[in-house]
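Chemist: Model the following, please.
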Amino acid sequence: MMLSDTRNWLLALPRPQKIMVMLAADALVLPLCLIAAYYVRLGDSTLLNDYGIGAPIIIALATIPVFHVCGLYRNVVRFVDMHLLYSTGVGLAVLAGSVYALSYIVNDPLPPRSSLFIYWFIAFAYVVLTRFGARHLLRARQADAGRIPRVAIYGAGESGVQLAHAMRSSQTYTPLCFVDDDPQLRNQHVAGLRVISLDTLRNTAGLLGVDEIVLAVPSASPAARHRIYNALTTLGLPVKTLPTLAELANRKVSDVTVRDIDVADLLGRAQVPPRKDLFAKCVTGKTVLVTGAGGSIGSELSRQVVSQLPAKLILLDHSEYSLYAIERELRERAPDVQITAVLASVCDAKGLDALLRRETIQTIYHAAAYKHVPLVEANAAEGVQNNVVGVWNVGLVAARYRVETCVLVSTDKAVRPTNVMGASKRVGELIFQALAKRAHGSTVFSMVRFGNVLDSSGSVVPLFRQQIRRGGPITLTHPEVVRYFMLIPEAAQLVMQAGAMGRNGEVYVLDMGAPVRIIDLARTLIKLSGLSERTAAQPDGDIEIQVTGLRPGEKLYEELLIGGKVEASAHPRIMASQEHMIELERLEPMLAHLLAACKAGDGLEVRKALQSVVTEYAPYSVLPDRNALPRREADAVSEQVPLVSSPPSAVSPMVTPVPAIEKSQVPVGRAA
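Modeler: From the prediction side, this is the model:
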């Protein structure tokens, strides 16, 4: 209680009074330090009798200004560090040498040189003990402030040592030990903490009282980090991590940089870096339009675009709040870039035409679309109208006003689609392919196809996290569902590079590595949260995984290629595919029939019309051969499920359907 009262009293003092307390303590103790040095030198009071009490007082009065110059009184005691103590030690040494030199010059009786050295040692020990003791006292938490998490740091390297020091300097974590599998470090002490192996931690975590594990190996490759995560999940403790070296490039390691494991860390592959020449080619110094700019992909596209200094960036979205949020963010991020926000729908053909007539746009990234599979499946007419009419309108004005590059953001669900959303995206690809052939090179139309985007709106990752926070259960449609994953920045960078590489009508796909089983992803998230899965064999587990069954139109696995000719592109991790297409003359009446079914709101007719355009569209689940699951182009074993017609949905009055599409509506030249 006495210590607690003293700490509270010191913390409550104004800063000038705290300095006065330190000055008074030093003025009292420093003369005693020299007296102690005399006694240590001769073992009696002979030196004190010879020089008297005046010498210790003079030395003390000379030492206090030295402390001031070294910054000892300017620094907050709670944040005293080794740099400050080093400067104080040097200052004391200079003082002792100066006193001896001055005594020699004025021919005063010389004190033994060793007594001044002993004074330096005692005075410096006094500074260290008092300042670090006060720091420890002032940083001590109140008894009722709650228990500080006790952590084991995986990685006894430079980053781990910095992190241990940062944790000791804060009230956020208490470091207990290092975990490192380097046999040369085992059972050694680094930064005052013992280094143990992972096996030792596994056997003694409970005895040590470890609450969390922090991974401090920012230089490890994604594959190595993935291997370490898998090993750490067996401990049943929450796992956090330091950012990678790229993320730490402009900041030091601290306890604040410790973050939860990002699911991106679990992919086990490095991000695909952009080629700088391709990345900037269609953006720098140009006027760029991003449709769907408020969505997950559109907003990241906009961030990447402003990083390459366009002459002007036009953001288009029909969601007022989403548009407001991304415009505000980008204005703060890139105040020198001219940004225009347009609240509109890509289904408004007249509005798009007026925009391109008003602005000389050179690059379009079309990311506006409905993408949530179950919602589009249940609202087929509205989903197809938005996704197909939007692509048609954007492609039409791009050709009409000779936009240099027009890129469509597509999805792996467009490959042999089993749902309305995927089929509508494939129709969009067919439209761009047909327009590419008609444009005769005046506008380069290209498409970018990729898999699931981690942490995008509607993805499984935020859903699983939310379900874990609620205590479960985690809902999964099928235990054998596998997906390809990529990061949002990767997706945006791929779109921009594809536009730069575009040779009219090509589809670009990313080498996305191995597919991920969704149930494995769910189990990993449970383990990294320090919880266990509840099963029949383990009824006392924390989180249950419930299988709810495949939703209408959902596949067990996705593909990236329809089967066309695949070629290497200018980027080593991006493939280019020339896939089958439909001539615009044949496509136009098919689109007219499709959009008429959408206007009528007949879900069954919409699906039939989709099948007439996308012949590979099969509105039933596709169950793959389990033995072929790891293969990217696995042969499917189809199992038909009754076609579920969506209920009629009202067509939004803001959407202007395209009725009969005339060939004359696709002019190649710029309007006057």
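
Chemist: alpha carbons only for contacts and neighbour counts from here, please
Modeler: Will do.

Chemist: Ala498 sits in which helix or strand?
Modeler: Element membership for Ala498, per DSSP states H and E: helix 488-501.

Chemist: Could you do Leu356 as well?
Modeler: Here Leu356 is covered by helix 349-358, with elements defined by DSSP H and E.

Chemist: Another for comparison:
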Amino acid sequence: MGFRKRLQSRIYSGDNVMGLSDLRYLPRWVILIIDIGFIAISVYFSCYLIEKLSFNTIPVFKEGIPVFLIILGISIIFMVIFKTYAGIIRHSTFIDLFKLFLAIFSSTVLVAAISFSYYLSTGQRMIYMSIPFLVIFFTASFMLMFLFRLFVKEVFHFAREVRRSTLRKRILVLGITEQSVAMARAIIDNPNLPYHIVGFLTQRQDSTRASLLGKPIYTKAKIERNSKEDLMLDGVLLLQELLTKEEMNRWVTFFLEKDLQIFKAPSLQKLKSNDSEVTIKTLQIEDLLNRKPIKIENEDVKRRHSGKTILITGGAGSIGSEIVRQVALFEPKLIVVLDQAETPLYDIEMEMRSSFPEIDFKFVLADISNRHRIEPLFQKYQFSMVYHAAAYKHVPLIEENPHEAILVNILGTKNLATLASRYKVNRFVMVSTDKAVKPTNVMGASKRTAELFVQALQNTENNSTKFITTRFGNVLGSNGSVIPHFKKQIEKGGPVTITHPDITRYFMTIPEACDLVLQAGAMGEGGEIFVFDMGEPVKILDLAHRMIKLSGFEPHVDIKIIYSGLRPGEKLYEELLSDDAKTLPTHHEKILISKDPTMDFQNIEKYCNQITKAALRREKVEVVQILKEIVPEFKSNNSIYEVLDK
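Modeler: The predicted structure follows:
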């Protein structure tokens, strides 16, 4: 009834296009009737073939129609017993085929037994040439039913593929390896994915006449000769783990030139799970900038955290929150997370209590420049390690409010470091920045001053704390970084604003940066500044071009790029080492120790007290003037404070 109603609805509703892929399955009674028809055809065909082969006019059935009905009835009984009609045909398996075989074989055996019994009791044959007849009947009926099911399965598959190809993105899979083929098969078998596999793409020239999964293999030359409209393509799927960074960049450049969308696949296991939340995603600029993370298997890292009490300042920020996540993996006794930003602190609290219910956390809303608020924490918890990631970091804002940077970046660091030394904290790890090298802005100079203070404190009498500094460049996806900013501008339709066409920056991922911080905390002996091999710097203009193209737009056509001029304190090129710094190797080739000039503790403490008093009086010019005395290489750039350098 349901099938008939759906059919009538389609006919009389005005939509006369019957989509086979819309049907859930053929009703069981329809399949049974069709199978009965096949049995009748098989009986008739067997009789016809016996008569033609024997050149005999004797009828095959002695009793005619009654024998025909007996065979039909026996076949129906066994089809009901084995439920050959019960499965969904387009999902038929070997078990369904075996049930079909058993039903027809049992029917044939029972008919043979009845025929033999009839012969023994009457001395006459019920079926002329019974053995050849039964062999032909068995073969014909099994083949007809099997081919019917195969035909229905293929029709539904074809209808589904046609529907998918019209409604879904038509993509190529890059590569012809086993992983590429397995990924393509998983996409074809996953109904939740809005993608249709058109074929495979390779640089090899010896595979063009072959096919994989019934799909053609395209060459790079063919893609070069034709447009995506000619090839009827929407995009290409990449398997990142199969490509080196250089290969990835070459292919991405090629695809962007051909205006093809670029997609990245999740892991094969996730894709096969048919989880609706697991999907293929558009390639992001982070995927191109992301190098293979540096991971150092170091039991010392775990030993220094397991069962210990840890303080993480700035724990609600981009870097600090990731440090919290990584430290929690080592099962410490207690993690105290401190930040002055209320909402982000609440967010990280909800996340960590959900992800690590077995870990004891303490979330503290406090300002590190307030020593009276901070000291009770050191008294109460007796920290083993302190990770100091709290800082003001936005260059233009700090340039306008230099006194605020002093209170947080310098006074806050001084408070924490002094308390760490007083309360015998084992290790104090400070997160610094590449902007502290030959600074051109207040933010960088304030961080360099903080570096000088903790280094000087290392060598004071009665100090047992190991003070360690980590210095790295821009972090992908961190709050206020250029990539999220560009993404928002592209989503709004542009324009994308760049301060200068030649500006370049180093980039690293948040997990990579935090891994460096943890490793430095484990390997440091005190007083070092650890720097990281950040690879080649990235030109921000090239970054913007790629981000626009990856979003499906054309730079300067769909999305404008405008130059806003260097912001106060901003410089074109960042550096990780100062000109007069020397480097020492560590046990990992990508991590170095920078031997920068230092200052004795009495001088840096005197300067810190002096600049703090000026900051409390909101004396901006005096603050910057003192900074330039502390950090002689600090030369303001594109800033009102340039006059102080003359």
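
Chemist: Residue range in the second structure corresponding to the helix holding Leu356 of the first structure, please.
Modeler: Helix 349-358 of the first structure lines up with residues 371-380 of the second structure when matched by TM-score structural alignment.

Chemist: For the matching stretch, list every residue counted as buried.
Modeler: Within stretch 371-380 of the second structure, the residues scored as buried using 16 or more other Cα atoms under 10 Å are 371, 374-375, 378.

Chemist: quick one: contacts of that stretch?
Modeler: 366-368, 415-416, 419-420, 423 (Cα atoms under 8 Å, 6 or more residues apart in numbering).

Chemist: which of the residues you listed lies closest to Arg164 of the second structure?
Modeler: Closest approach to Arg164 of the second structure among the contacts of stretch 371-380 of the second structure (Cα to Cα): Ala366, at 55.5 Å.

Chemist: contacting residues around the spatially closest residue to the closest one that is not a sequence neighbour?
Modeler: Distances taken as Cα to Cα, 6 or more residues apart in numbering place Gln340 nearest to Ala366 of the second structure, at 5.0 Å, with adjacent residues excluded. Listed by Cα under 8 Å, 6+ apart, the contact partners of Gln340 of the second structure are 314, 365-367.

Chemist: need the residues you listed in TSV with secondary structure, neighbour count and distance to Arg225 of the second structure, can you?
Modeler: Below are the contacts of Gln340 of the second structure laid out as TSV (DSSP: H, G, I helix; E, B strand; the rest coil; neighbours: other Cα atoms under 10 Å; distance: Cα to Cα, whole Å):
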residue	secondary structure	neighbour count	distance to Arg225 of the second structure
Gly314	coil	27	54
Leu365	strand	15	61
Ala366	coil	18	63
Asp367	coil	20	62
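
Chemist: Format the residues you listed as CSV; extra columns: distance to Ile217 of the second structure.
Modeler: Shown next, in CSV, are these (distance: Cα to Cα, whole Å):
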residue, distance to Ile217 of the second structure
Gly314, 52
Leu365, 59
Ala366, 61
Asp367, 61
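
Chemist: Output the residue interval of the second structure matched by the helix holding Ala498 of the first structure.
Modeler: Counting by TM-score structural alignment, helix 488-501 of the first structure falls onto residues 510-523 of the second structure.

Chemist: sorry, back to before: mind reading off the mean deviation between the helix holding Leu356 of the first structure and the second structure?
Modeler: Helix 349-358 of the first structure differs from its equivalent in the second structure by a mean of 1.4 Å after superposition (mean Cα distance after the TM-score superposition for the first structure).

Chemist: right, and the helix or strand after that helix?
Modeler: Taking DSSP H and E, what comes next after helix 349-358 of the first structure is strand 363-366.

Chemist: Comparing that next one with the second structure, how large is the average distance?
Modeler: With mean Cα distance after the TM-score superposition for the first structure, strand 363-366 of the first structure departs from the second structure by a mean of 1.2 Å once superposed.

Chemist: If you tally nearby residues, what's the number for the residue lying closest to Phe3 of the second structure once chain neighbours are set aside?
Modeler: Computed as Cα to Cα, 6+ apart, the closest residue to Phe3 of the second structure that is not its neighbour in sequence is Pro27, at 6.8 Å. Pro27 of the second structure sits with 16 neighbouring residues when counted by other Cα atoms under 10 Å.

Chemist: One more: the one 3 residues further on?
Modeler: Neighbouring residues of Val30 of the second structure were enumerated by other Cα under 10 Å; the total is 12.

Chemist: what's the answer for Ser569 of the first structure, then?
Modeler: As a burial measure, Ser569 of the first structure scores 16 neighbours (other Cα under 10 Å).

Chemist: That one pairs with which position in the second structure?
Modeler: Checking TM-score structural alignment: Ser569 of the first structure goes with Thr586.

Chemist: Might you report the residue contacts of its match?
Modeler: 592-593.

Chemist: if you set the cut-off to 7 Å instead, what comes out?
Modeler: Applying Cα atoms under 7 Å, 6 or more residues apart in numbering to Thr586 of the second structure gives the contacts Leu592.

Chemist: Brilliant, that's me finished.
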